[in-house]
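Trainee: Could you work out the structure for the sequence below:
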Amino acid sequence: MRDRYKNLTRTRALDPEQDYLPIYQTMLRHEFPWDMKLGLNLAFNRSFSIPAIAAVHVATGELTQRTQKRIDDTGLLMYEMVLNGFDQPRGRDALKRVNQIHRPYDISNDDYLYVLGCLVVIPTRWLQQYGWRRPCCHERQATHLYYRELGRRMGITGIPDSYQAFETWFDAHDALHLQPNDDAAAIERATRMLMLARIPKPLAPLGNALVSAMYDEPLRRAMRVDAPAWPIRAGLHLGLRTRSRLQRWFGTPRTTPLFADGINTKTYPDGYEISQLGPQQDHAPGRRG
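Mentor: As a prediction, the model looks like this:
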């Protein structure tokens, strides 16, 4: 049991202000790999559902017509930055590509800030509810600081100065702007496969209901997704809480970090070039294709 908390002990010995990247890397690659990946998936699902943001994605067709590639490209760019930081060559190239991809679009600062807030708040809340332990204050602070730095390098302004402040801003913006819309519904139908892939095979027959149960009611309403029956919601909650307890009592720290052998995706089985990730020029706004 003592070894179960050795990464937490190391994290608490670090200074989040200076060491936010290694702390966040440890969360993703060692402490909560499955939960963090799922939490980030849920974060992107939510960010795609604000009407203004959903409209941009539907207009490009990237999520509705080239779904698997769009999902893989997003994951690769995000994980390259986490694995390498913003100043190492691959992380720097991924950040450059992210900025290139977004540059042609007329996206408001608040919309960028909301997406950033989803990445900060949604995975943290998942860990608080279903992680094998709750994230500590160092981990919450490191999460905020990592995405604050990402936002700064993307030119986003007005980023709240703490996790708690960002969470407060996020909840207020979410309550005001997460409204039912057809574009979000179209994106959810196209990207549901991403969540279905997270369902264990023995539960595959209940997959669609379990995916819907992972969404909270405001998100289901925005996506026009029906609420699953209460036994499904209760069963999912019980199953996830049981999993967290079993991991806490009987689990051991991961010895091989997530992505130790590289980031594998369906779209790029033979590898990828960071500069080629994202929409091609003929799919950019104002171009035919």
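Trainee: From here on, just use CA atoms for contacts and neighbour counts.
Mentor: Fine.
Trainee: So which residues make contact with the helix or strand that contains Arg192?
Mentor: Assigning secondary structure by DSSP states H and E places Arg192 in helix 182-196. With contact meaning Cα atoms under 8 Å, 6 or more residues apart in numbering, helix 182-196 is reached by 41, 45, 48-51, 54-55, 58, 63-64, 67, 204, 207-208, 211, 222-225.
Trainee: Got a quick ChimeraX command for the buried subset of those?
Mentor: Burial among the contacts of helix 182-196 is assessed by 16 or more other Cα atoms under 10 Å; the matching ChimeraX selection reads:
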select :41,45,48,49,50,51,54,55,58,63,64,67,207,208,211,222,223,224,225
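Trainee: Which of the contacts of helix 182-196 fall within helices?
Mentor: Among those, the members falling in helices are Asn41, Asn45, Pro51, Ala54, Ala55, Val58, Thr67, Gly207, Asn208, Val211, Ala222, Met223 (criterion: DSSP state H).
Trainee: among these, which two are most distant?
Mentor: Ala55 and Gly207 (27.3 Å; Cα to Cα).
Trainee: How about the contacts made by the residue positioned nearest the centre of the chain?
Mentor: Nearest to the mean C-alpha position of the chain, by Cα atoms, centre = their mean, lies Leu40 at 1.7 Å. Counting by Cα under 8 Å, 6+ apart, Leu40 touches Leu119, Ile122, Pro123.
Trainee: Please give the element, helix or strand, for the last one.
Mentor: This points to Pro123. Pro123 belongs to helix 109-130 when assigned by DSSP H and E.
Trainee: Outside of that helix itself, list whatever touches it.
Mentor: 35-36, 38-40, 42-44, 46-47, 52-53, 133-135, 140, 143-144, 147, 151, 156-157, 159, 163, 166-167, 170, 173-174, 240-241, 244.
Trainee: before we go on, could you also do this sequence so I can check it against the first one:
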Amino acid sequence: MTPPTALRQAEEIYRRMAFDTFAQDLKMGLNLGFCRTFAVPEIARVLTATGPDDPAHPGPRQGDRRVDVSVTPEADALWAATRDLLAGRVPGVLGPLAGSAADSLLDEELRRALGVGRPAMPVRAATHTALRLRAATGRVRRRIRGSHRPAGMSMVQ
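Mentor: As a prediction, the model looks like this:
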């Protein structure tokens, strides 16, 4: 197999995974990663001033230095808006629980920086179980629909 063919096949596998099988998972992961920027006061101020959809928004430039993270009114407003957005996507009576479930996806350092309390054990357990079920159903669905390999590509090259 020539390198250009291997590269095209790798790109096809990535596209299938990113835009089909794992599209919602990747989107949620990117959104949670973006939420980490809310804890950086300078970024939170810019985001609340320009709106989180502004394509010119900055990202944290950590490099070798420690980035200052702290509770700010801007970070609080951004996280509250994110929780409301998530609650709007969860159907029916589970909607009000979405904010607490979202809180349980944050690590301890980020919860402290955003001023978010640790969710109750039943909420953390339910969120963990929901994620495990989502992963299991995704594996079953992939087995039913087939492989991510492009046609003609064997397992060992």
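Trainee: Any idea what the TM-score comes out to?
Mentor: The TM-score (TM-score structural alignment, normalised by the length of the second structure) is 0.69; 141 aligned residues with a Cα RMSD of 3.1 Å.
Trainee: aligned partner of the residue nearest to the centre of the first structure in the second structure?
Mentor: Here Leu40 of the first structure is matched to Leu30 in the second structure, going by TM-score structural alignment.
Trainee: picking up where we left off before, got a quick ChimeraX command for the buried subset of the contacts of Leu40 of the first structure?
Mentor: Buried residues within the contacts of Leu40 of the first structure, by 16+ other Cα under 10 Å, are selected in ChimeraX with:
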select :119,122,123
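Trainee: conserved subset of the contacts of Leu40 of the first structure in the second structure?
Mentor: For these, no contact is reproduced in the second structure when applying both residues aligned by TM-score structural alignment, their matches' Cα atoms under 8 Å.
Trainee: Could I get the full set of helices for the first structure?
Mentor: Under the criterion DSSP H, helices of the first structure are mapped to 6-12, 16-26, 33-47, 51-60, 67-84, 89-102, 109-130, 137-153, 163-177, 182-196, 207-214, 217-223, 230-250.
Trainee: how many other residues sit next to the aligned residue in the first structure for Gly88 of the second structure?
Mentor: Under the alignment by TM-score structural alignment, Gly88 of the second structure pairs with Ala197 in the first structure. Neighbours of Ala197 of the first structure under the rule other Cα atoms under 10 Å: 12.
Trainee: same thing with Arg8 of the second structure?
Mentor: Counted with other Cα under 10 Å, residues neighbouring Arg8 of the second structure total 12.
Trainee: and the gap between it and Arg15 of the second structure?
Mentor: Going from Arg8 of the second structure to Arg15 of the second structure by Cα to Cα, to the nearest Å gives 10 Å.
Trainee: ok, now Ala135 of the second structure?
Mentor: Ala135 of the second structure is 19 Å from Arg15 of the second structure, by Cα to Cα.
Trainee: residues contacting Val46 of the second structure?
Mentor: Applying Cα under 8 Å, 6+ apart to Val46 of the second structure gives the contacts His57, Pro58.
Trainee: That one pairs with which position in the first structure?
Mentor: Checking TM-score structural alignment: Val46 of the second structure goes with Val56.
Trainee: same deal with Arg111 of the second structure?
Mentor: By TM-score structural alignment, Arg111 of the second structure lines up with Arg220.
Trainee: Surely that match and Val211 touch.
Mentor: No - shown here, Arg220 of the first structure and Val211 do not form a contact pair, counting by Cα atoms under 8 Å, at 10.4 Å.
Trainee: circling back: neighbours of the match of Arg111 of the second structure, just the number please.
Mentor: Applying other Cα under 10 Å, we find 22 residues neighbouring Arg220 of the first structure.
Trainee: if I look at it, how far off is Pro228 of the first structure?
Mentor: From Arg220 of the first structure over to Pro228 of the first structure (counting by Cα to Cα), the distance is 10 Å.
Trainee: got it, and Val211 of the first structure?
Mentor: Between Val211 of the first structure and Pro228 of the first structure the distance is 9 Å, computed by Cα to Cα.
Trainee: for Ala59 of the first structure, same thing?
Mentor: Applying Cα to Cα to Ala59 of the first structure and Pro228 of the first structure gives a distance of 30 Å.
Trainee: do Asp73 of the first structure as well
Mentor: Distance from Asp73 of the first structure to Pro228 of the first structure, by Cα to Cα: 31 Å.
Trainee: These two: which has the busier surroundings?
Mentor: Asp73 (21 against 15).
Trainee: What residues does the match of Gly88 of the second structure make contact with?
Mentor: If you count contacts by Cα under 8 Å, 6+ apart, Ala197 of the first structure has none.
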